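Asker: Sequence plus the predicted model coming up.
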Amino acid sequence: MHLLLKPSMISFVLLLLLPLGSFAFNEPDVEGGVLIELLTALNDSNHKITDWDRHFVSPCFSWSNVTCRNGRVVSLNLASYGFTGTLSPSVSKLKYLVTLDLQNNNLSGPLPDSLGDMLNLQNLNLAHNNFNGSIPASWSRLPNLKHLVMTGNHLSGSIPESLANITGLLELDLSSNDLTGEIPPQLFSTPMFNFTATHLTCGSNLQQPCVSSSSIPVSKGRSKVQVAVTAASICAFSLLLLGAFFGYRFHRVRKFKHDIFVDVAGEDERKISFGQIRRFSLREMQLATDNFSESNIIGQGGYGKVYRGVLVDNTRVAVKRLMDYHSPGGEAAFLREVHLISVAVHKNLLRLIGFCTTSTERILVYPFMQNLSVAYRLRDLKPGEKGLDWPTRKRIAFGTANGLEYLHEHCNPKIIHRDMKAANILLDHDFEAVLGDFGLAKLVDTKVTHVTTQVRGTMGHIAPEYLSTGKSSEKTDVFGYGITLLELVTGQRAIDFSRLEEEEDVLLLDHIKKLLREKRLEDIVDRNLKSYNCKEVETILQVAMLCTQSSPEDRPRMAEVVSMLQGVGLAERWAEWEQLEEASMQEFSLMSHKFIWAEDSTHDQEAIQLSQAR
């Protein structure tokens, strides 16, 4: 049987295959093999990366944490995955790599000399690992390097003088290492440098400072570069998928009128699609949830109920159904949540699988989090269910902080969650923290310091300035995060009226402050915790107090919070907090004495007047 194609159809097919050819002939299989070799050396003992498959034609199609451009791997973001291996020299075979981020792991061993051959590398972040040995002099051959961050390792020896040959370097952070010797003078002209907590020749008693006055946290310095690379890659890849999709749909649209992204009776005429997020039909949602059975309800939020569901391919999902999207803010909340989660991709943020729209329905579909929420695990456990031990609570604190930092520092425009609490932190099968419920989140332009809205959120978690003025900023999220830390440590709610019976403060924050002043740590920690690390508990509590200061200007940014959770810069900030708290208590005590004296004087006057009257 011969298949005859019209010339116009042949041209269309050839046009469709052109972008696919760019993948086929750029040797993506070589890069895939390199990535597998790299992952093996990194030692992913926790099996966090599960979708890297050497049998796939290209890592650019579906591999997580990999960003491509024109069929080439240009970015690897493998931060905070708990890797315990080494950095393989084979990484230098990724000739087009622009960004390599391996911060916050437990990698060790020497730094590969071969990285000096990566001519396109611009951003290298190996912070907070256990790398040792010297900085390779070969790295001076990186002509395009702009950000080099090595803080928090065990590097020794001197800084290679040839490193000053990298003329385009914008950021150099070698702090918290065992480096010694002279600092090449040219490096002090780097816009952002940090040589603190080393044995290098710098400091107030020497001619050169150890840190530049313009230094900013690493995340902010890199965010624009990473976002630019990611955005360009996503756009290119989306165009490729769009071309393939329409080619495939070309001959099917006439036969299958009920397929995805085709006009369907009962579906909203508004066509909404973001990347690879799937659009479901209402019938699929009804089948998945047993027609939205009340027995499948697993939660209820501000705009609707959440149901447990199973798709036809046996994928377990959570289905959020907006009950009345015609109400003020209802449809806007739907569109906002779809848009936010489609652009905010992070391992500690809830991933959106798809959505469903009809003339009467707005539905969101998420992965099912089998361990439900942190609030559930702290306070609503059923008999026989597993609670949260201290290492898990600490990991939740770190994961949530990383998710919020991503929203605040790496999204452009930045995202404010506005309802930060334990009930909105979900737990996957490994009890990894996943920040959810973006229904109250706001997109904020990076040039705007705050947004004024109707106050929304949960009492006890709402920052005082937001409650009094309606002005929210990322610092309102920081306050809510601080309260969440207190929930993790104590297991208690942010507001508990039962404490009135014991003549204690209703607000958890005030209650903990009182116990801290009385140094009653054992009365603060959740009684369900059989064992815990006192030093780690103190660290979490100190960070919580810094995050919940009444003035938003005094609260740290989430990037600083992430560092302080690791002990970096916490001691200094905590000493300042204790001084302010002591001064505040003295002022309060003085005012109380004045009030009592004034009240007693009034009573004396009244007594005199009464005696004279008699």
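Answerer: Received the coordinates, thanks.

Asker: contacts, neighbours, all on C-alpha from now
Answerer: Fine.

Asker: All the helices of the stretch 501-614 of the chain, residue numbers only.
Answerer: For the stretch 501-614 of the chain, applying DSSP state H, counting those that start in this stretch gives helices covering 508-517, 521-524, 534-547, 558-565, 570-613.

Asker: quick one, which of those is nearest to residue 325?
Answerer: Ranking these by proximity to residue 325 (Cα to Cα) places helix 558-565 first, at 32.8 Å.

Asker: what does the stretch of helix or strand residue 375 belongs to contact?
Answerer: Element membership for residue 375 (DSSP states H and E) is helix 374-379. Helix 374-379 is contacted from outside by 371, 386-388, 422-427, 488, 491-492, using Cα atoms under 8 Å, 6 or more residues apart in numbering.

Asker: Identify, from those, the entry nearest to residue 350.
Answerer: residue 426 (8.1 Å).

Asker: and the closest one, how many residues sit next to it?
Answerer: For residue 426, the count of nearby residues is 28 (other Cα atoms under 10 Å).

Asker: which residues touch it?
Answerer: By Cα under 8 Å, 6+ apart, the contact set of residue 426 is 369, 371, 372, 373, 374, 433, 434, 435, 436.

Asker: so the third one makes contact with residue 429?
Answerer: Put plainly, it is residue 372. No - using Cα atoms under 8 Å, residue 372 makes no contact with residue 429, being 9.4 Å away.

Asker: Of these two, which one has the most company?
Answerer: Comparing residue 372 with residue 429 by other Cα under 10 Å, the one with more neighbours is residue 372, at 19 against 10.

Asker: Can you give me the end-to-end span of stretch 461-476?
Answerer: Terminal residues of stretch 461-476 are spaced 9 Å apart (Cα to Cα, to the nearest Å).

Asker: want to compare, so here's the second one:
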Amino acid sequence: MCRNGEGFVKMENVKVPDTSSIKLENNLSLEACEEECLKNCSCLAYASANVRNGGTGCMTWYRDLVDTKQFTEGRQDLYIRVDAVVLAQYKNKSGGGYFSGRRRLAIILVVSISVPSLLILAVLCWFGKRSRKGRGGEPRFLNDPAASGVRSYEDLPIKNEVDEHRGDTDLPFFDLTTVVAATENFSSANKLGHGGFGTVYKGCLADGQDIAVKRLSRNSGQGVDEFKNEVMLIAKLQHRNLVRLLGWCIHKEERMLIYEYMPNRSLDLCIFDKNRKSLLDWRKRFQIIIGIARGVLYLHQDSRLKIIHRDLKASNVLLDGSMNPKISDFGMARMFGDDQIEANTNRIVGTYGYMSSEYAMDGLYSTKSDVFSFGVLALEIISGRKNSFQFENTSLNLVGLIWDLWTEGKVLDIVGSSLNQSYSTHEVMRCIQIGLLCVQENATDRPTMLDVVFMLGNKTNLPHPKKAAFSFKTSGLDSSTSRGASSVNDITVTVIEAH
């Protein structure tokens, strides 16, 4: 029961206690935070969750206040619950003497923690050590006062910033111990692949649910921005052709995203691997092309947010157990306003070979940038060949090669040998034509994704494509010139490892 006369003592320039058992309310003011803590007799202390702009949000503690330090300057205020006697002594002697500085903090903390609570803490620690030896329990969520996965105050700024932009999205926050147990301590045997921003591991939760954990590289200077971007954007998106983000985890330098697990891995592993490309017949490839188109259309038009993906490629399309495609990796995605047509950036990011000419050369990106990437991807799915710069004595890349074959009336020569003639010639020709329409050099000539989905699903007359971007001959270019043309800053490369 609460005791009469209880109140709070303000400690200045404090590193707040261990935050693994806090309750976090982003919408409460500091005054409301005090009222909430005072009403709950188990609440031992409170503080602002975000010290910027005068302090916002509310953190409250319900367990022992451990790992607390007082500094000369540069930290924040912590309000600690004390009984009437200590509160009166504090008010009488707050200017100095016995209750000043570090000694005052120590006295208050000792008074606020009883012997029974220390005994309970010891028991909980013993059980905690035993539980870590197993596979771990259910995911522990941010709004659970028993756990949050954050082990120090330094973890909170990025978590608070992500929370502020998530709105009312109920996206689970996974405890680090849960993720470690699920991935068997990030075992190399569970490694699915790695890319520019980190490594992906397969995991299994205690309830048997398979997950994919994207562990961002600590050495990536871009990782923090991409992490926040993905949590803020993909959490608000729901579509059958977009990968589902199950939750996220922050612990000190560790930042992880937890996705639904896709048993057939990424599309590039299926269409470019000579041993696996035969798994996809033409009917399945056609359905994958349609599924990707519908996913991009949702991003551009049908979702609550207008999203430009900016890194649509084969390794960022995952396949579920039925080979249905799901677009993933929204770290470089950008949100557009309803009336916004294009934007400009000084930092070109993405994967060369999937970039539109106006983006690669001038930094201009729009929905037509994603249309271009989709066109490249569709042509790769049809041909089973990557849009690289390795074609000798012919066009510079796959897009250029297909454009040349199209103008010569020999475009079916590019169809992948893995299809073994088991395809509809008319359907393949139509898809190649749609792909070439998407990769036209001039962005205004390219169709919208709504047009693309309509053309894929209906047998209507198609316009004749104009010249494809980057479709020039290698003759007259020496090897050094070719290599220079393919150099772009901040490109990302994803490597999939088979196990």
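Answerer: Perfect, thanks for sending it. Small disclaimer: the values here were computed from a predicted structure and weren't measured.

Asker: Can you find the partner of residue 345 of structure 1 in structure 2?
Answerer: In structure 2, the residue matched to residue 345 of structure 1 (TM-score structural alignment) is residue 238.

Asker: Could you pull up the residues touching the closest residue to its match other than its chain neighbours?
Answerer: In space, and not counting its chain neighbours, residue 238 of structure 2 is closest to residue 244: 7.5 Å by Cα to Cα, 6 or more residues apart in numbering. The contact partners of residue 244 of structure 2, taken as Cα under 8 Å, 6+ apart, are 234, 238, 259, 260.

Asker: Could you export the residues you listed as a markdown table, including secondary structure?
Answerer: Output for the contacts of residue 244 of structure 2, formatted as a markdown table (DSSP: H, G, I helix; E, B strand; the rest coil):
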| residue | secondary structure |
| --- | --- |
| 234 | helix |
| 238 | coil |
| 259 | strand |
| 260 | strand |
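
Asker: which one of the residues you listed sits closest to residue 349 of structure 2?
Answerer: The nearest member of the contacts of residue 244 of structure 2 to residue 349 of structure 2, counting by Cα to Cα, is residue 234 at 18.8 Å.

Asker: I'd like to check which residues are in contact with the closest one.
Answerer: Counting by Cα under 8 Å, 6+ apart, residue 234 of structure 2 makes contact with 244, 245, 330.

Asker: Try it again at 7 Å.
Answerer: Applying Cα atoms under 7 Å, 6 or more residues apart in numbering, we find residue 234 of structure 2 in contact with 245, 330.

Asker: distance of it from residue 320 of structure 2?
Answerer: Plainly put, residue 234 of structure 2 is 18 Å away from residue 320 of structure 2 if you go by Cα to Cα.

Asker: now swap in residue 495 of structure 2 and tell me
Answerer: Distance, residue 495 of structure 2 to residue 320 of structure 2, using Cα to Cα: 19 Å.

Asker: what do you get for residue 436 of structure 2?
Answerer: Residue 436 of structure 2 is 28 Å from residue 320 of structure 2, where distance means Cα to Cα.

Asker: who's more crowded, these two?
Answerer: Here residue 436 of structure 2 and residue 320 are compared on neighbour count by other Cα under 10 Å; more neighbours surround residue 436, at 28 against 16.

Asker: Show me what residue 424 of structure 2 lines up with in structure 1.
Answerer: Residue pairing (TM-score structural alignment): residue 424 of structure 2 is matched to residue 533 of structure 1.

Asker: Can you give me the neighbour number for the closest residue to that match other than its chain neighbours?
Answerer: Closest residue to residue 533 of structure 1 apart from its sequence neighbours, by Cα to Cα, 6+ apart: residue 390 at 7.8 Å. Neighbour count for residue 390 of structure 1, taken as other Cα under 10 Å: 19.

Asker: Map residue 390 of structure 1 onto structure 2.
Answerer: The equivalent of residue 390 of structure 1 in structure 2 is residue 282 (alignment by TM-score structural alignment).

Asker: Residue 424 is in contact with its match, correct?
Answerer: No - at 8.2 Å, residue 282 of structure 2 does not count as touching residue 424 under the criterion of Cα atoms under 7 Å.

Asker: which residues do those two both contact?
Answerer: Applying Cα under 7 Å, 6+ apart, one finds that no residue jointly contacts residue 282 of structure 2 and residue 424.

Asker: now the residue nearest to the spatial centre of structure 1: how far from residue 563 of structure 1?
Answerer: Nearest to the geometric centre of structure 1 sits residue 403, at 1.5 Å (Cα atoms, centre = their mean). Here residue 403 of structure 1 is placed at a distance of 14 Å from residue 563 of structure 1 (Cα to Cα).

Asker: Before I go, just wanted to say thanks for your time.
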